[in-house]
Each structure stands twice: as C-alpha cells, then as structure tokens.
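K.L.:
from the sequence below, what's the structure:
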Amino acid sequence: MNVAADWLARSGIAVPSRADLIEAAVAGGLVLLMLAVGVAAGRTLGPRLVDWWTAHAGRTASVLRPRLSAILRHGTAALLLALALAAYPWSALAGVPIGIALGAAAALTVHHLMRGVGIPRWASWTVEAIVFVALFSRAVGGLEPITRTLDAIGVTVGSRRLSLLALVSTLVTVVVLIALVRLSTRVLGHSIEGARALDPTQKILAQKIAGIAAVVIAFFFGIDLLGIDLTAFAVFSGAFGLAVGFGMQKTIGNLIAGIILLMDRSIKPGDVIAVGTSFGWVNKIGVRAVSVVTRDGKEHLIPNEDLMTREVENWSYSDRNVRVRIPVRVPYDCDLKQAQALMLKAAVDSPRVLDSPKPNVWLTAFGTDGVEHEILAWISDPESGVGNVKSDVLNRLWWTFKEAGIAIPFAQREVYVRGWEAAREPSPRP
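P.N.:
Take a look at the predicted model:
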C-alpha cells in the first residue's frame, strides 16, 4: 500500500485519503440504491403509466408505449441521482460513480423520449452524448473547463462570435424543441379529437391551429433561449421575407384556402365531390391539398386553392341524398304501363335505393328506336358509388323484362329501293 502511495505521489497524482475512499463507497452505495429504486418504479408504476398514456394519447400511444417503462425507470434514477448530487458537496472521487450513473440514466431517458417521437438516430445520439458529458463533468468538478475550451474554438464575424459552444447549444436546443413540438402536437391533437363539443371539421381546424401555434411558440422560445437578437436581421429579414413571400405565395395561398374551407365547412371529410375529372369522397383536408379517394382506389391530391376558385360539385353539402338517373328504352309495341311498373319494381327492389324519397319513372321522349324513359332513384351513400346502383337496377330490369316478354329495342333501319326493275335493264348502246 505504501509503495503504491509513493508511486502516485511521485507521479503527481493526489492520493485519496481514507475519508475520500469512505465517501466514494457511500456514493457508490447510493448509486446502487437509486438505480434499484428506478428499476422498481419502472416495474410497478410502468404498467399504470402505459394504461394512462394509452387512454390520453391515442395514436401517439402506439409509438411511445413500448418505451414508457424504460423512460420511467431511467428518469426516476436520473432525478434521484441529481438530487443526491445537489444535496451534498461530494469530492471529485465520490462524484465519479454518481456522475457516470447520472449521465447514463439521463442519456437513456433522452434516447427513449426522442426515438419515441421520431427524432433521427444521429440527432438523438448527439444529444445523448452531450447530456452524458455535461452531467458527468458537473459531478466531478464542473463544466467550466469544457465550456471554456469549446468557446475558444471559433471565429468572430462582425460583432458576433461563432464558436463550437454556440453550435452545440444550438443543436441541442433545436433537437429538444422539435421533440417537444412533435409530442405536444400529437397529445393536443388527440385531446381535440376526443372533444365532444366539436364536429369533425372544427376538430381538424383546431388541430391545425394548435400545430401552428406550437411551432410558433417553440420558434420564439428557441430564439430567446439562444439569445439571438432579431433586430440585427431586420433589413435582411425584410428582403428575405419578401423573396419568400413571392416564392411561396402558392403554398401560403393553399394554407389559407385550407383554413377557409375548414371554417366555412363547405367541404368536409366524408363529403362526395366532383372537381373537373376527379370524383370521389374527401379523405383528408391537409395544409396544402385535399385528398380525394375515387372508387378505383386512386387518391387525388387537389390543391386547396383549386377548390376555392373552381366550380366544385358537393353531393353531400347540405343533404346526403343523391338522385340517380337511369335511362331505359322500351319498344313501341309493348304494354307501356306494364313496362313502367316493372321499371319501378326494379328500382324499389334494389337494396341501396331509398324508400323515401320514393323512386319514380318518367317518360322523357318518343325516340327513333323506342320509347325513352328515366328511372329516378335516390341513394344516401354516394361515397359507395353510383355506377353499381345503375348496374343493379338494370340487371333486375333485364330479368323482369325477360319474364314479361318485353324486348329491349335496338337500332333498325329499313331501306326502300324504287325502280329496281328499271335499274336492272341494260342501257342501250349508242
């Protein structure tokens, strides 16, 4: 023991005293105890936290649910270790086990939180490394040497200094704010979605406003946290804002148009609309475009501005009932009353045709090949398609016409030839 102490003294390394060793042993015991408390908290309170989060976070729960027990375990240990570090002036030797455990627990907590909200791995690992180094340095003697070194590496541009310390601070602030914005928007979105006082359109509008508000608040909070003076960029920001305004006028126009559509409720998710050649039901009203799903399963993304400036047919704006016109032609020599009764029966027997308003049969014209009719039938689910209703009614009508002996007329032409015999005689030769 004396030989080792003499070697350390000759090497310039301070020999720990008996009191330092005892204090380090106590710190190690506290570390083990607090890690055990963290494990116990994760096992006992973790399932309850998972149930609570599933009930209050909705779709977000599926992302963070597998990580909640680990977050609670490491977070509890990190909190207890931080309290222990602040409660007593530990020596550098005793601060080593506390610093290692505190840095590792905090880094693991940050890892599960950031990965749970979709932060990329490289950003998550960078922040974890910074958190570990900062907390470990704080435990063994302070951050001043590290911050002084990082601040010394940099350049001065005008009246501002760009250093490695500023870069690290900016990176950590941006990543943390992005994670908080993602988490808050998802939780707020689920809370708004569960509000019974709002209809679906108002819920979408409230979710979009809440998302924009969260981004704006995070932006100004980050500017204040980083100490960036916006007055220095007044002239530049004016010119830049003008350029961005011209370049993004379509994007901003689509954003405002989408908000107006949600506010006046002229187009809502679930409505059946026709815009130009696109026909289908509205799946989602986004920031830039409206998603319209056709009966073929294709999803058309129509810019919000087009729905504000072009003519749009909304089949379910004030009433979901839609009238379907089915043209039918019967021959002139049939029993017209019987044919019309069979047309009405085919419409009534179709399962999607409504009983009220009642279907009807109109005689529309005396055509060249037969008597023209239209079967007028009402449906209440246009998103399920219109062509299949016509097909069902016409199929039923085909078999009822067959049973009644009524033929379906088709185009026929009769040619009358006059002077046939004269045409067959040979013309006299000159």
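K.L.:
when you work out contacts or count neighbours from here on, use the C-alpha atoms and nothing else.
P.N.:
Will do.
K.L.:
what about residue 280, how many neighbours?
P.N.:
Residue 280 has 26 neighbouring residues, counting by other Cα atoms under 10 Å.
K.L.:
er, residue 394 actually
P.N.:
For residue 394, the count of nearby residues is 20 (other Cα under 10 Å).
K.L.:
so what's the residue nearest to it when sequence neighbours are not counted up against?
P.N.:
Sequence neighbours aside, residue 346 is the residue nearest to residue 394 in space, at 7.6 Å (criterion: Cα to Cα, 6 or more residues apart in numbering). Listed by Cα atoms under 8 Å, 6 or more residues apart in numbering, the contact partners of residue 346 are 393-394, 396-397, 400.
K.L.:
for residue 346, give its distance to residue 391.
P.N.:
Distance from residue 346 to residue 391, counting by Cα to Cα, to the nearest Å: 11 Å.
K.L.:
just residue 416 next, same as before
P.N.:
Distance, residue 416 to residue 391, by Cα to Cα: 39 Å.
K.L.:
more neighbours: which of those two?
P.N.:
Shown here are residue 416 and residue 391; by other Cα under 10 Å, residue 391 has more neighbours (12 against 6).
K.L.:
what about the more buried one, which helix or strand?
P.N.:
In this assignment (DSSP states H and E), residue 391 forms part of helix 387-404.
K.L.:
what does residue 191 give?
P.N.:
Using DSSP H and E, residue 191 falls in helix 164-193.
K.L.:
what are the contacting residues of stretch 41-48?
P.N.:
68-70, 72-73, 76.
K.L.:
following up with a second sequence; could you model it the same way so I can compare the two?
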Amino acid sequence: MALHDDLLNTSVSAPLGDVLGLWQGIIGSVESYVMTLWRPWVGYQLLIALAVLLVAQLLKMVLAPRLHAWMRAREGWPMWRIRWLVVLHKRLRGILFVGMIWLVVIVMRDLTWNSRSYQLSIIANLATAWLVVALTTRLIGNPILRKAVRYGAWVWVTLSILGQTDTFTNLMDNIAFSIGTMRISVLLVVQAILILGVLWFAARFMSHTVRSRITGNADISPSMQVLAVKAMQLLFYGMAVFIGLKTIGIDLTGLAVLSGAIGVGLGFGLQKVVSNLVSGIILLLDKSIKPGDVISLGDTFGWINSLGARYVSITTRDGKEYLIPNEDLITGQVVNWSHSNDFVRLDIYFGTAYGDNPHDVRRIAIEAAMSVPRVLESRPTVCHIVGFGDSSVDYILRFWISDPTGGLTNIRGNVFLALWDAFAANGISIPFPQREVKVLEGSELRTRPASSQLREDAADAGRAPMPD
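P.N.:
Prediction:
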C-alpha cells in the first residue's frame, strides 16, 4: 500500500495523472462496493436482482413465442410498426426486467428503509438507461454508426450513474495536440462526432419528411419535385455541417480561401462534371423531360426512371437501363413522346393489287386498325393513297395510341396482323413483284443438257471441263 501511495503522489504529466485518477476512482468505488457486500442487505439486494432477472427470462420464454405468432398474424400493418414490434420482441427480457425491478424498488421503499433498496436503484437506473439507448439507437440506419453510438452511450450513462463523468471528461480533454492555433483533444473529437451525428440525423429526418410531402403534392410537376427535394437535401445537410462545426468552436473563415482555390481547380479539371450538373438543373427547371416520359435519343428508346444530378436513367423495352449524361439531353436532339400529352400517332405503309377497289381497301383497313385494343377510338384513324407503284397501289394508315410506354413495335405488328386477317376475309390481295417471260413469234426456244451447260461454265471460268 505504501508503494501504491508513493506512485499516486509522484508528479506525472496531466494525461497520465488523469488516467491514474480515473483508475483510482474506479478502484475506490469497487473496493467500497466490495466492502459493503459484507452487509446482509446488500447481498440480499443482489440476490433479489438476480431473481428478477431469472423471472424475466422465464417470462420471455413463455411470452416470446406467443408474441411472435401474434406479430405474424398482423397482416396489412405498416412496415414501420412491424419493425418496431420486432425490436421490442428482441428486447423483451430487458423490458420485463426493467419493469419488474422498478416495481420491486418502489415496493421496498414503501416497506423498508431507502438504504435497503439503494443497490437495486442503481441496477434499475443502469438497466433503464441501457434499454433506452438500445431502443433509440435503432433509429440510426447505418449499422457501424449505430453500434458506435450505442456502445459510446452505454459507457457514458454508466459513468454518469457511477459519478465518474468529470474525471473521464478531464482525461479526454487533456489528451490533445495542437495544429497552429487550434487545439484538438479527444473530448473535442467526441463532441464533434456526437453533435454532427445528431444534426445529420435531424437533417436526414427533415429531408425525408419534406420529400414525402413534396412527392405527395399532385400540383407540383415531377421535375420540380425532384429539384425541390434535392435543394432541400442540400440545404439541410449543409446547415447540419455548418452549425455542427461552429458549435464545437472550429473557425470556418480560413476555409473560404481554401474553398475558392479548390473551386478554381475543380472548374478546370471537372468541366464535364460541372456541365452535367448545370444541365441537370436546367432540365429540372424547364420541365422538358420528367420521370415517366417516353423519349428517343439516337438509337435509345425508353422511359425515364429518375433524374439524377449527373445523368438520367432510361429503361428500354428489353430491360436495359441506360445512364444518359445530362449534357447529351441538352445539346442533342431528343424526341419526347409524352412531353405535353401521351397521345402518339403512328404510321404504317402497305399496298394492294390494282384489281381491288381503293374505297373498300380504305374502309377495311380503318376497321381493322380500330379493332386493335390499344388503338384509340376518340381520335380518328385515317387511310390515304400515297402513290401508284409498279405492282401495287400504295397506302398509308395513321392511328393514335395513348400509352407509348407499352411499346411501338408491338402495336404496329398487331395492326399489320389485323390488316392481314381483314384482307384475307374480304378477298383483297397483297401483291409482290412478278416477272413475265414472253417468247416472240418466229423465235425458237431451245434447251440443252445440264452437263453441256456445266462444261461451258467451267471453260469460262478457266477450269478443266467435267467429263460426261
């Protein structure tokens, strides 16, 4: 013990002294607690706590299967409610223990002296704090961040209940280093992580709330919804970082010059990226395209899934997803099949024989096109003669659809098939090029054996003639 006291009284550096002070406080608390274990009621309280824990375990074994079966029967409930039930199911033993231990503390305070329930009160406070931390940290989506916050909060509440927070705070504050005029300590880093984490979580919660309200407003166009959501996210997250850095005492004036230099460098090195970002903002503002539109850009035909800061996601009919840079949509020629409305007119060409009545052909073609389900009846389908070909009378058939997302090739194929069936049922022929060979009067038609023709062809090609 003398050597132990001499070591504690030796002059040491501030961090080492704080470590020894914290260790001395913990050892002293443990020694005093061990000494109190010799008192009968202290041991009784520990036995009561163990008994309550055992009862909580037994109740969990009985209630957990029933609660699980009840949860599986809750069809149609919102997903967030099911997730919270799963969390409560996993923490059922802790919830039962906290409820019963506090009930025991209240009863013992009414029936006996407070000193005979002091250790139970500490255990109840610790169990309650640990349970609250475990439940609240479930709101953090990132698993790594959730575990870090959970374990850090458990350590902090334990130190607070045991009365060792001041010593631990001084220890973290004395472990520091300086960069210029800025002093960075472990306490400052921990405070920064906590403050920025809370502000970041608040910004994320507010951005999700605003996004749900904006996307649920039918009066706002889809492109303006995307722009408003991205602007709100940038505002909330920027405010979270700015307020967090100012709260922990970091001077941000020096970052102005650095950000200016970085901006100049990025302007030269990331011209394409900046161009795509600006083009994305223009696309959102002018409402030329929006999620759900059907567009054609070169050989790419599909509908827009989402508008990003750098690219537009387009899904084609064959399931391929193309990421088109925003700059290409600004500088290139884009066909928006559903810009102002969803009505699209399609044209197909066909020909019939000269012996067929054109009036009947036009009437039958219009009726055949109107029989296809996707062809609109509200907009007129027309058929016109466009020319007299070498072997057919050429027509154009024009019809309207209102669902270009359903595809264009398939509807054209269905209309062609309807024309084929209608022409076959009404005796209208679809001609094809034919050639006629006429033998003039006075001429002779001679034929020769195939072997003679082969020998002549071989001689013309410079090869040896084939034997008979």
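K.L.:
for the two chains, what TM-score is obtained?
P.N.:
The TM-score (TM-score structural alignment, normalised by the length of structure 1) is 0.74; 383 aligned residues with a Cα RMSD of 4.4 Å.
K.L.:
follow-up on the earlier one: show me what the helix holding residue 191 of structure 1 is packed against.
P.N.:
Applying 3 or more Cα pairs under 8 Å, 6 or more residues apart in numbering; DSSP states H and E, we find helix 164-193 of structure 1 packed against helix 46-57, helix 121-140, helix 144-152, helix 200-226.
K.L.:
superpose on structure 2 and give me the mean offset of the longest one.
P.N.:
Here helix 200-226 of structure 1 is compared with structure 2 after superposition; its mean distance to the aligned residues, by mean Cα distance after the TM-score superposition for structure 1, is 2.1 Å.
K.L.:
please pull up the helix or strand immediately following that helix.
P.N.:
Where DSSP H and E defines the elements, the next helix or strand beyond helix 200-226 of structure 1 is helix 234-247.
K.L.:
give me the mean deviation of that next one from structure 2.
P.N.:
Relative to structure 2, helix 234-247 of structure 1 is 2.9 Å off (mean Cα distance after the TM-score superposition for structure 1).
K.L.:
structure 1: which residue goes with residue 309 of structure 2?
P.N.:
Counting by TM-score structural alignment, residue 309 of structure 2 lines up with residue 287 in structure 1.
K.L.:
ditto for residue 188 of structure 2
P.N.:
Looks like residue 188 of structure 2 aligns to residue 166 there (TM-score structural alignment).
K.L.:
thinking again about what came up before, so the helix holding residue 391 of structure 1 matches what in structure 2?
P.N.:
Going by TM-score structural alignment, helix 387-404 of structure 1 sits over residues 409-426 in structure 2.
K.L.:
outside of that stretch, which residues touch it?
P.N.:
Residues outside stretch 409-426 of structure 2 that contact it (Cα under 8 Å, 6+ apart) are 346, 348, 364-365, 368-369, 371-372, 374, 429.
K.L.:
now a ChimeraX select for only the buried ones of those residues.
P.N.:
Selection of buried members from these for ChimeraX, criterion 16 or more other Cα atoms under 10 Å:
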select :364,365,368,369,374,429
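K.L.:
looking at the contacts of stretch 409-426 of structure 2, which are in strands?
P.N.:
Taking DSSP state E as the definition of strands, those contribute 346, 348.
K.L.:
now render the contacts of stretch 409-426 of structure 2 as a markdown table, adding distance to residue 183 of structure 2.
P.N.:
Listed next are the contacts of stretch 409-426 of structure 2 as a markdown table, based on distance: Cα to Cα, whole Å:
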| residue | distance to residue 183 of structure 2 |
| --- | --- |
| 346 | 72 |
| 348 | 77 |
| 364 | 88 |
| 365 | 85 |
| 368 | 83 |
| 369 | 80 |
| 371 | 81 |
| 372 | 77 |
| 374 | 72 |
| 429 | 93 |
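K.L.:
any idea how far the closest residue to residue 74 of structure 1 other than its chain neighbours lies from residue 386 of structure 1?
P.N.:
Spatial nearest neighbour of residue 74 of structure 1, excluding adjacent residues (Cα to Cα, 6+ apart): residue 105 at 5.0 Å. For residue 105 of structure 1, the distance to residue 386 of structure 1 equals 60 Å [Cα to Cα].
K.L.:
also residue 214 of structure 1?
P.N.:
In this view, residue 214 of structure 1 and residue 386 of structure 1 are 43 Å apart by Cα to Cα.
K.L.:
how about residue 126 of structure 1?
P.N.:
In this view, residue 126 of structure 1 and residue 386 of structure 1 are 56 Å apart by Cα to Cα.
K.L.:
if we can go back for a sec, just the angle between the helix holding residue 191 of structure 1 and helix 46-57, please?
P.N.:
Calculated by axes from the mean of the first three to the mean of the last three Cα atoms, to 10 degrees, helix 164-193 of structure 1 forms an angle of 70 degrees with helix 46-57.
K.L.:
quick one: distance of helix 164-193 of structure 1 to the chain centre.
P.N.:
The chain centre lies 17 Å from the centre of helix 164-193 of structure 1; the measure is Cα atoms, centre = their mean, to the nearest Å.
K.L.:
do stretch 209-222 of structure 2 as well
P.N.:
Distance, stretch centre to chain centre, for stretch 209-222 of structure 2: 17 Å (Cα atoms, centre = their mean).
K.L.:
over to stretch 97-110 of structure 2?
P.N.:
46 Å.
K.L.:
and what of stretch 102-111 of structure 2?
P.N.:
50 Å.
K.L.:
go on, stretch 353-365 of structure 2?
P.N.:
That offset, for stretch 353-365 of structure 2, works out to 56 Å (Cα atoms, centre = their mean).
K.L.:
no more questions from me, cheers.
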